[in-house]
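Undergrad: quick one: sequence and predicted model below, then my questions.
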Amino acid sequence: MKDKAMEPQLGGLLAGMLDVMTDRGPDSAGFAIYRDAPEGQAKLTLRGGDGEAIARALGDALGVSVSVARHDTHSVLTLPAEQEAEARAWLQAGHDGIAVTGAGRRIELYKEVGLPAQVASRFGLAGMHGSHGIGHTRMATESAVTTAGAHPFSTGSDQCLVHNGSLSNHASLRRTLIREGISFETENDSEVAAGYLTWKMREGASLAEALEAGLEDLDGFFTFVVGTSNGFAVMRDPISCKPAVMAETDSYVAFASEYRALAGLPGIETARVFEPEPARVYAWERN
C-alpha cells in the first residue's frame, strides 16, 4: 500500500486475489502480512501447539512478558526484541509439533492445507490490516500436500519468499547453505531459494544484489516475490516462461501470476499494468 489510508483494506484485497487463483493452487495457501509490533517488541508466528500455554511457559522461562494472539492453528507471540533469539532456541529445544513460520518486528506468516478461500477465512485474512502482504496458492506437483510445504517460506528476519517455477540445483545448494548455518524445515526447492537470499543478505548484499546473484547461482526457471520489513521485490529468470503481471496506481502496487487476480482491485481500470521484464529486479519500499 503506497497510500497509508488503504492499509485497513490490505487483508480483504489480498484474500480476494487468492480466491481468484484457486484453480492454479487448490492444495494449500499461505500469506504474510506486514504490520508493526509495539516499539521494542518482536513477533514469532508459531504453527501448532497451544499458543496460550506456550506463551506462559516461554515468559516464565525467559522472565519476560509474552503476549499471544491466536489465529486458528497459528499463534503470534509478541515479546521483547532482544529475547527473540533466546525464545527461538527455547522453542526449538524439546517442543515437537511446533514450527516457527515467521519472525521479526513486522511479519506474521500463516499457511495451511486447503482451498485458498477456506485458508483465508480460517485465519481471518479479510480483517487484517498492514502495509504490505504476500500470498500464494499451491498445486503440489513435486512434493506432498502438507502445511509445511505451503508458501511463503521464511528463513530470515522479516523476510519471506513465494516462488513460481522449479530449481534443478536446489539439493546441492541446500548442502552449501546448511554449512553456512541456514536451517530448513522441508525438502521444497522454494525454501532453498529463500535460504539463499537470507545467506546473501547476511553476507552484506542488499535484497536487489542477492536476487541478481541468484540469476547466476540458481539453475532453473522461477518468478520470485520476496517480502521484507519495508516492502517487496519481484524478479523473473532470464527466460521468464512463467506468467507475471504487475499493476501500479498512486495508492498501491500489486503483482500476480495472472491479470484476473488483479481485476478486482480498486482503480485497476486506470492502473499502469505491465509485464515485468526478464532478469530485472522490481522493488518497492514504504516511505
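TA: Alright, I've got the coordinates.
Undergrad: from here on, just use CA atoms for contacts and neighbour counts.
TA: OK.
Undergrad: got the buried residues for stretch 252-260?
TA: 252-259 (16 or more other C-alpha atoms under 10 Å).
Undergrad: turn the residues you listed into CSV, columns for distance to residue 10 and secondary structure.
TA: Below are those laid out as CSV (distance: C-alpha to C-alpha, whole Å; DSSP: H, G, I helix; E, B strand; the rest coil):
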residue, distance to residue 10, secondary structure
252, 10, coil
253, 12, strand
254, 11, strand
255, 14, strand
256, 15, strand
257, 18, coil
258, 19, coil
259, 18, helix
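Undergrad: put this beside the first:
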Amino acid sequence: MCGIVGIFLKDPKLEPQLGQMLASMLCVMTDRGPDSAGFAVYGNGKADHVKLSLRAVEGYDFAALADGLSTTAGGKPALSVRSTHAVIEVPAAKEADVRAALAAQYPDVAVVGAGSRMEIFKEVGLPKNVAARFDLAKMSGTHGIGHTRMATESAVTTAGAHPFSTGVDQCLVHNGSLSNHNDLRRNLTREGLTFATQNDSEVAAAYLTWRMQQGASLGEALKAGLDDLDGFFTFVVGTESGFGVLRDPIACKPAVMAETDQYVAFGSEYRALVDLPGIENAKVFEPEPATVYFWDRAA
C-alpha cells in the first residue's frame, strides 16, 4: 500500500520549518506503511562540492571513516552523523576517488545518494521512530519528499526502504506495484545498472536513470515510463531545484495535492496535509492520470 508525501516551499520564510512539516506529513501516513520509512531533504550546499549520503550499522564509527578519507578527499570531509547514516561533503573533483576508496576500504558502508543539496535517510521501523531517529523535525531546506512502506514484493530491510536515488540530487518514492519489474531489472542489468534489492521501486528509479543516460530529460523519462512500466504507480521525484509527480494512466492509487502562495504539497491522502499552514485556503486537487507535474525553484 505505502504512503508518499512531498512538500515544495515557495516562501523562504518557511524553510526552517521544512523538517517539522515533512515529519508531520510522514507520520500521518503510518498506517499506509508501518514497516519502514525514509525521506530526502534538500538543504544548503557548497559550490563545487558533493554530499554523499552514507548508511552503515548502528554505532558505526563514521568519524574514523572521515579521517581515513582525508588524503583521498584532499582534506578531512565535512561530516554530519545521524544514527545509522552520515553525510560527508567532498570536492566534486574528488567524488570518483572517494567513491572508489569507499568501495575498496569500507565495503560495509552503502552510498544511498549524492548531490550538492540532497540528503537521504531511511530505516526500518515506524515512521514516527524513523523521523525521531534522524531528527527530521529540526532539518531545514527548500523541499523534501518522504515514504512510509508496507512491504509486499520484497523483504523489510533498510536497503529496501525509499527513497531510491535516480541520479545526482535526484531521488524517487513510489506507491503502487510494477508487474514487469523482473524483466526490466534483467534488461537494465544488461545495460550496466546494478541493484541492491528485489524492490520494484528500485527498478523504477533505475529505469529513470537509464533513460536520462540516453539523453532524455526527467520529464521525458517519466513520460516514457507510462509505456514501459507495466502496473499501477504514483511517483514523487525530488531534484536539486524542485519536485515532480506522475500517476499511471489508470490512477488507481490515491493522491491529493494542495497549493498556496507559500508551498505545494503532495500526500497519498488529504489527511497528510491537514496540519500545513494555511491549508484551509489552499487550492486542493487530485493530479490527473498520465500527467507530469513539476514545480521548480528556477521557474
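TA: Thanks, I have it. Owing to the predicted nature of the structure, the values given are computational and were not obtained by experimental measurement.
Undergrad: ok, back up a step: can you tell me which of the buried residues of stretch 252-260 of structure 1 is closest to residue 25 of structure 1?
TA: The nearest member of these to residue 25 of structure 1, counting by C-alpha to C-alpha, is residue 257 at 11.5 Å.
Undergrad: and the counterpart of that closest one in structure 2, what does it touch?
TA: In structure 2, the residue matched to residue 257 of structure 1 (TM-score structural alignment) is residue 268. With contact taken as C-alpha atoms under 8 Å, 6 or more residues apart in numbering, residue 268 of structure 2 is in contact with 3-5, 29, 253-256.
Undergrad: tell me the spacing between residue 268 of structure 2 and residue 94 of structure 2.
TA: Counting by C-alpha to C-alpha, to the nearest Å, the gap from residue 268 of structure 2 to residue 94 of structure 2 is 39 Å.
Undergrad: and if you look at residue 206 of structure 2?
TA: Applying C-alpha to C-alpha to residue 206 of structure 2 and residue 94 of structure 2 gives a distance of 24 Å.
Undergrad: out of the two, which sits in the more crowded spot?
TA: residue 206 (24 against 14; other C-alpha atoms under 10 Å).
Undergrad: pretty sure the more buried one contacts residue 171?
TA: No - the pair residue 206 of structure 2 / residue 171 is not scored as a contact, 10.1 Å apart, by C-alpha atoms under 8 Å.
Undergrad: how about the helices in the stretch 51-200 of structure 1?
TA: 51-62, 84-92, 116-123, 170-179, 189-202 (DSSP state H, counting those that start in this stretch).
Undergrad: hmm, back to that, got the buried residues of stretch 252-260 of structure 1 as CSV, with distance to residue 32 of structure 1 columns?
TA: Listed next are the buried residues of stretch 252-260 of structure 1 as CSV, based on distance: C-alpha to C-alpha, whole Å:
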residue, distance to residue 32 of structure 1
252, 17
253, 16
254, 14
255, 14
256, 15
257, 17
258, 20
259, 21
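Undergrad: tell me the one of those residues nearest residue 140 of structure 1?
TA: Nearest member of the buried residues of stretch 252-260 of structure 1 to residue 140 of structure 1, counting by C-alpha to C-alpha, is residue 257, at 16.6 Å.
Undergrad: gap between the closest one and residue 203 of structure 1?
TA: Residue 257 of structure 1 is 31 Å from residue 203 of structure 1, by C-alpha to C-alpha.
Undergrad: likewise for residue 226 of structure 1?
TA: On the measure of C-alpha to C-alpha, residue 226 of structure 1 and residue 203 of structure 1 end up 18 Å apart.
Undergrad: these two: which is more packed in?
TA: The residue with more neighbours, out of residue 226 of structure 1 and residue 203, is residue 226; 24 against 10, by other C-alpha under 10 Å.
Undergrad: ok, that one to residue 166 of structure 1 distance?
TA: Counting by C-alpha to C-alpha, the gap from residue 226 of structure 1 to residue 166 of structure 1 is 16 Å.
Undergrad: picking that back up, mind putting the helices of the stretch 51-200 of structure 1 in a markdown table, distance to residue 214 of structure 1 included?
TA: Shown next, in a markdown table, are these (distance: least, C-alpha to C-alpha, whole Å):
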| stretch | distance to residue 214 of structure 1 |
| --- | --- |
| helix 51-62 | 37 |
| helix 84-92 | 28 |
| helix 116-123 | 29 |
| helix 170-179 | 11 |
| helix 189-202 | 8 |
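Undergrad: for residue 198 of structure 2, which non-adjacent residue is closest in space?
TA: residue 154 (5.7 Å; C-alpha to C-alpha, 6 or more residues apart in numbering).
Undergrad: surely that neighbour is in contact with residue 199?
TA: Yes - using C-alpha under 8 Å, residue 154 of structure 2 is in contact with residue 199, at 5.6 Å.
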